[in-house]
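**Student:** my questions are about this predicted structure, shown below with the sequence.
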Amino acid sequence: MNPKQKKLLTRIIVALVLFVIIEVAAQTGILRAAFGTPGDVYAEFALFLIPYLIAGYDVIAGALRGLVHGHALDEDFLMTVATFGAFALVLFPDTEPHMAEGAAVMLFFQVGELFQSYAVDKSRQSIADMMDIAPEYANVMEEGKLKQVDPFELAPDDEFIVMPGERIPLDGTVLTGESQIDTAALTGESVPRTARPGDEVISGCVNLTAKLVVRATKPFEDSTVSRILELVENAAEKKARTENFITRFARVYTPIVVGVAAVLAIVPPLLFGGQWSDWILRGLTFLVVSCPCALVISVPLSFFGGIGGASRLGILVKGSNYLEALGSTETVVFDKTGTLTDGTFSVTELVCAPGVSKAELAGIAAAAETFSTHPIAQSVRAYRDSLTTDARPDSDNDANLAQPDSDSTTTGARPGSSSTTTAERVRDVREISGQGVEAVVDGRNVLVGNGKLMAAHDIAFTATDVPGTVLYVAADGTYLGAIVIADTVKPDAARAIADLRAAGVKKTVMLTGDRTPVARAVAAELGIDEVHAELLPQDKVAEVEALLAQTERDTNGKGKLAFVGDGINDAPVLTRADIGIAMGAMGSDAAIEAADIVLMNDDPDDIARAIHLARRTMGIVWQNIVFALGVKFAVLVLAAFGIANMWMAVFADVGVAVIAILNAMRAMNVKRYLD
């Protein structure tokens, strides 16, 4: 507990002890013996004021502040008026005294406030503990000594040292050292990852076993840890429609019930000659019951708990509105590469035209793809390099094209590097979106891409039906052959699709720029309902638009569509879908910006977990709404007919609030998803 909560608990305990002592004295006749009749009633009035004020002086002060600032109709005001009224019934000698009930209402109201405060703090602390990833310092070497500096002071390309047990302060690339990295705070993954020279590491993770020297790739304010912390801090600002409804409901509901309570207390005695004390008591009971704190606290707490629970699973939700929408998801659309497949391409077959060797075909294609960072280009270069080890070139030209120069690393070379040989051999590189690449290699005009690229340049080529991504290669208008590249389906992808069906998703769709035979083969292997292949980036947006319209028609506007992509190339589609989910997006600025939900781990099963969690959270929200309104409505009716007493009102307010808060806290429990 924080100091404020401890102080409130102390006041409650003191007030409760005094309350019990006074109640015992009243019930055993000690007060009547000491003060006589009606002196005992006035003694009760004075004595019960003591625990009442000890427990609730801040509530009374809050009600007065609300009156001054024009915000009177809140729970403090309702409790103050109801309890003042209970004490004021002492002015009606014909009724039973109700000072004890007045003091008890305030006392138990404060118990509910304490419980509420503790529950909210626990939920916030749960998120704070999980997201306690902000590094306090970075180690840099100055004059041969290790110095701790603020991570904000470092810039891209600065080198820093991460010792075992320390958090990585900035995103960067490992220069030296090999160590195990704990990514649990970001991904929810319990198994550490190995970081070696050349690997990318992200801020917020913990270095476990050995010293690492890292070169920063981003300033601290753009690092993964900063972006995630900003995302979590802003999540509470984006409220779900249910939350907004409850807020609007309370604004309308509270004035109405206050008016009804006033009418109930005043009109029957004036018009029908009823006893003032009886009807005032009914009005006061009605007022206590009407307090909507069970709703206005438990509903936001449920969403907050759901977001916190998702964070423990490495699922970052940008707001409760997205969690609510995810709970209504009925269609899930996937990008293929990097989402359902792991994006690690490898060359599986070369189909050479007559007179063309494998070394020549691979060498020309790899040279044209020199400056590309796409995984397909990297796989072609890797295959070319593997050929050079045992290559026996058929000609000098083959040797020149197939083998990289000794002073140049053609694979992965980039403009501006120290290699001038590559720049001399390859020039005028032009990437053609959705088709491939065109370049001049050793003076020859080379095309590497799909069938659309060949057709666009009137190249007569032989189409191949070999499963996989096919790159057709041509030079100076002559077809040289095809390179078949296959992407590996993720081991858990099929199970993830099955889990989505179990979670209630009615339709799964795959969109890809890959060839139709490849796309259909992957879809059949995974059990995906619908597939659209050979799409350009703008085609994916059009397909999602059509699927959105179809989902709306099929579900009468109740169902939602989620798009799952890698968050880098799919930003337009992520933004257009009802819910954009970026998958495996550790360190991706594009993902964090474009997506509504970020899955920090590269596990397709996290999508089903997120939907399960969202639907469970929404179930808890509606349980609280129905329970709170049901009990309150029942007791309000009983209060109007004079059947409910003040103790029932206390349960309908404080008791219902405590039960609803306990139920809301279940949203934070995600142990079942961690197993």
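**Tutor:** Done, it's in.
**Student:** only C-alpha atoms for contact and neighbour calcs from this point on.
**Tutor:** Will do.
**Student:** how close does the closest residue to P51 other than its chain neighbours sit to R193?
**Tutor:** Closest residue to P51 apart from its sequence neighbours, by C-alpha to C-alpha, 6 or more residues apart in numbering: A15 at 4.3 Å. Counting by C-alpha to C-alpha, to the nearest Å, the gap from A15 to R193 is 55 Å.
**Student:** so which of those two has more stuff around it?
**Tutor:** Legend: neighbour count by other C-alpha atoms under 10 Å for A15 and R193, higher for A15 (23 against 16).
**Student:** now do the contacts for that one.
**Tutor:** With contacts defined as C-alpha atoms under 8 Å, 6 or more residues apart in numbering, the neighbours of A15 are 50-52, 54-55, 107.
**Student:** the residue lying closest to L114 once chain neighbours are set aside: neighbour count?
**Tutor:** In space, and not counting its chain neighbours, L114 is closest to Q5: 6.5 Å by C-alpha to C-alpha, 6+ apart. Counted by other C-alpha under 10 Å, the residues lying close to Q5 total 15.
**Student:** over to D396?
**Tutor:** Residues lying near D396 (other C-alpha under 10 Å) number 9.
**Student:** next one: the one 4 residues further on
**Tutor:** For N400, the neighbour count with other C-alpha under 10 Å is 15.
**Student:** check which helix or strand covers it.
**Tutor:** Element membership for N400, per DSSP states H and E: helix 396-402.
**Student:** just to revisit the earlier point, which of the contacts of A15 fall in helices?
**Tutor:** 50-52, 54-55, 107 (DSSP state H).
**Student:** PyMOL command to pick out the buried ones of those residues?
**Tutor:** The PyMOL command for the buried members of those (criterion: 16 or more other C-alpha atoms under 10 Å) is given here:
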select buried, resi 50+51+52+54+55+107
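**Student:** between the ones in helices among the contacts of A15, which is closest to L295?
**Tutor:** L295 lies nearest to L107 out of the ones in helices among the contacts of A15, by C-alpha to C-alpha, at 20.2 Å.
**Student:** ok, which stretches of the stretch 301-450 of the chain are strands?
**Tutor:** Using DSSP state E, counting those that start in this stretch, the strands of the stretch 301-450 of the chain run over 315-317, 329-335, 341-352, 426-432, 436-441, 444-449.
**Student:** this is the comparison structure:
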Amino acid sequence: MSVKDSLFFKAPCCSDRVPAQGRKASRLAGVEQGAKAFSRKRWLLRAGFSVGAAFFAVGMLADFAYPYNLVIFLAAYLLAGGEVLFRAVKNISGGQVFDENFLMSVATIGAFAVGEYPEGVAVMLFYQVGEAFQEIAVSRSRKSISALMDIRPDFANLKIGSDVRRVTPDEVAVGDCIVVGPGEKVPLDGVVVEGRSALDTSALTGEALPKDVAPGCGALSGSINKNGLLTIEVSREFGESTVSKILDLARNAADRKSATEHFITKFARYYTPAVVFAAFALAFVPPLLAPGAQFADWINRALVFFVASCPCALVISIPLTFFAGIGGASRSGILIKGGNYLEALTNVDTVVFDKTGTLTKGVFTVTRAEALNGWTKDELLCFAAHAESHSTHPIALSIQKAWKGEIDAQKIADYEEIAGQGVRVWINGKTALAGSGGLLDADAVARPDVDALGTVVYLAADGICAGYIVISDEVRADSRQAIRDIESLGARRIVMLTGDSRSAGETTARELGIDAVYSELLPHQKVERLEVLAKSKIGRGKVVFVGDGINDAPVLARSDVGVAMGGVGSDAAIEAADVVLMTDEPSKLISAVRIAKKTRSVVRQNIVFALCVKAVVLALGAMGIATMWAAVFGDVGVSVLAVCNAMRALTFPRGVFLTRRGAQSPKLLASCLTPRAIFHNRDNTRAPTA
């Protein structure tokens, strides 16, 4: 297996469904045998390389005469480079002629043909050393992605009555109960029904702090039970579980190549044949046309040209850099589905946020209750709880939670939900209205005009306003810092799309310093608004949408880069999004952009460095100045340095790439404290209030 093949080698995915236990055992046995065969092959190659290097050292230290020196160096050459020769012949028979194996084979065989035995062996030895360094780098870059495979559960303890039987995870059905002991992995998604414990979710979210769970709490597959004994009712089949989806995303990330990777692949496709023909021309044209030119001299120059021209540094290091960037992101709890999305994050023009569950926690609580016209606060809450008792809307649930008493269903009749406004219902013989101010206005009920931080629910009984309740959704702790950091990273606009009311959207946008907000939007209207924003972007800038759930799936799919918040809990978000943030932290988007920018920087460094060094060595080789040793550095040396540089994308020191210059600027600081113009849908434009 070549280094490039190993870079994108796909391990068996745990989501593959197996109809029979025997078939599964056979497949696992086949995988195990294949791994052992590969290990034996690698050991033989290393042994051959070591013996070849020893022969080379003997040939260099001892001054053997011909033909003994030829025998020693030829043995060293075949032991060290036999695999390269075999791959070259195999690829040529398969129609793939111009690759690095072909270049190395022609160059080293040519060196032997002109009597440069040590140089021929040295080129092959150093090429193999470079391949070994590249393989080590590939293994390191895969470590973060491969570590995800450790979260794959091997078994599940299925509870059947009073018995517990160990089975494979795909044998467990939805509704079954499983037992997870201390130190064991949670094999399937579910809800805790018995026991209390702390779950280590670091493999899923990057969060080191364990999550405490009790009956009623959700448990995600891939988590590790730290202490207590848990009984979990399974809510998803194994193939649809969180761990299966995460492994599938990680497994397929390398298949989606960036524009730079496509360019390098296309470049190498034309570059390699071009340099091959150039080398042949360099070997034969000058001796035929120039008087006194020696074939041996120009053939030697052509061999130097051959060795130095190999595009390994670009072909290996560029995909490796993107793969390392994806691995580094996974360490931070960020799953990026491909190098194309990682590259897109380097050029963000507009960032669009959903509000509820993204910038805010999505947990509504009653923060204020004002009774009017003779009603008391307790009576108002009781009346509101009965009016909202049939609704499952988060606002209705928060009102029901605020009322501590019991709901008397016999008092409720003729329930009617009015879309977008509220409910009309009979309570104890009274016509009750509960909803927005527009609902009361439509029935000509006089009400106060309330300007509050949150959503206002008005209550009316028999045409008289009984009072109002204010319900607020708390802003996430790091939302403000995330908005400021996005600006410092170069985003031109920050926009919020929400289905909430105008007042709620305006208040949140003003508090966070968002450029524009469009409120009272249905899912299809969010898509329409995003398309308008996409048409107004500048150049090749990207529109990034950050959402959190099923209702955001259409707009996640439509955006240039869709980012799912807390995607481990939303199937639709994982399917539609291009980037999945494994925790409910908007600041993770900043980390993703920083990683993308660092990855792009490393890619550019490798491209410029490799092309410049190769251009110099090729020119010197054509003029007869560069030796074969310089050509070895131009190929293997550049490849090793480029690969080592690519590994920098795997490491991500927190905070290094965030520009603090803007935060220290008095002008920008003042602009952060100044209210922004906030625009609304429905063709209404309104200046913000201070």
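**Tutor:** Looks like it arrived, so ask away. Since the structure is predicted, the reported quantities are computational estimates derived from the model, not experimental observations.
**Student:** before we move on, back to that, M163 of the first structure: which of the contacts of A15 of the first structure is nearest?
**Tutor:** Relative to M163 of the first structure, and with distances defined as C-alpha to C-alpha, the nearest of the contacts of A15 of the first structure is A55, at 51.5 Å.
**Student:** need the counterpart of that closest one in the second structure.
**Tutor:** Under the alignment (TM-score structural alignment), A55 of the first structure pairs with A80 of the second structure.
**Student:** which SSE is the residue lying closest to its match once chain neighbours are set aside in?
**Tutor:** Closest residue in space to A80 of the second structure, ignoring its immediate chain neighbours: F49 at 4.3 Å, by C-alpha to C-alpha, 6+ apart. F49 of the second structure is part of helix 21-61, with elements assigned from DSSP H and E.
**Student:** next: I497 of the first structure.
**Tutor:** When elements are assigned from DSSP H and E, I497 of the first structure belongs to helix 493-502.
**Student:** still on that earlier bit, contact partners of the helix holding N400 of the first structure?
**Tutor:** Residues from elsewhere that reach helix 396-402 of the first structure, judged by C-alpha under 8 Å, 6+ apart: 359-360, 362-364, 367, 384-385, 387-388, 393.
**Student:** out of those, the closest to T339 of the first structure would be?
**Tutor:** For those, the closest approach to T339 of the first structure (C-alpha to C-alpha) belongs to R384, at 26.9 Å.
**Student:** contacting residues around the closest residue to A413 of the second structure other than its chain neighbours?
**Tutor:** Distances taken as C-alpha to C-alpha, 6+ apart place W426 nearest to A413 of the second structure, at 5.0 Å, with adjacent residues excluded. Shown in contact with W426 of the second structure (C-alpha under 8 Å, 6+ apart): 411-415, 432.
**Student:** from D248 of the second structure, how far out is W426 of the second structure?
**Tutor:** From W426 of the second structure across to D248 of the second structure, the span is 52 Å (C-alpha to C-alpha).
**Student:** and L453 of the second structure, by the same measure?
**Tutor:** Distance of L453 of the second structure to D248 of the second structure, computed by C-alpha to C-alpha: 42 Å.
**Student:** G161 of the second structure too?
**Tutor:** G161 of the second structure sits 34 Å away from D248 of the second structure, going by C-alpha to C-alpha.
**Student:** who has more neighbours out of the two?
**Tutor:** More crowded of G161 of the second structure and D248, by other C-alpha under 10 Å: D248, with 17 against 7.
**Student:** residue in the first structure paired with that one?
**Tutor:** Looks like D248 of the second structure aligns to E230 there (TM-score structural alignment).
**Student:** what helix or strand is that match on?
**Tutor:** Using DSSP H and E, E230 of the first structure falls within helix 224-235.
**Student:** how about W279 of the first structure?
**Tutor:** Using DSSP H and E, W279 of the first structure sits within helix 276-290.
**Student:** which other helices and strands contact that helix?
**Tutor:** Here helix 276-290 of the first structure touches helix 75-88, helix 241-272, helix 605-640, helix 646-650, going by 3 or more C-alpha pairs under 8 Å, 6 or more residues apart in numbering; DSSP states H and E.
**Student:** adding distance to C352 of the first structure and mean neighbour count as columns, could you present those helices in CSV?
**Tutor:** As requested, these are exported to CSV (distance: least, C-alpha to C-alpha, whole Å; neighbours: other C-alpha atoms under 10 Å):
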stretch, distance to C352 of the first structure, mean neighbour count
helix 75-88, 80, 21
helix 241-272, 60, 16
helix 605-640, 40, 20
helix 646-650, 84, 21
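**Student:** closest to G309 of the first structure out of the ones you listed?
**Tutor:** helix 605-640 (8.2 Å).
**Student:** contacting residues around the aligned partner of A585 of the first structure in the second structure?
**Tutor:** Using TM-score structural alignment, the equivalent of A585 of the first structure in the second structure is G567. Shown in contact with G567 of the second structure (C-alpha under 8 Å, 6+ apart): 548-549, 573-574, 580-583.
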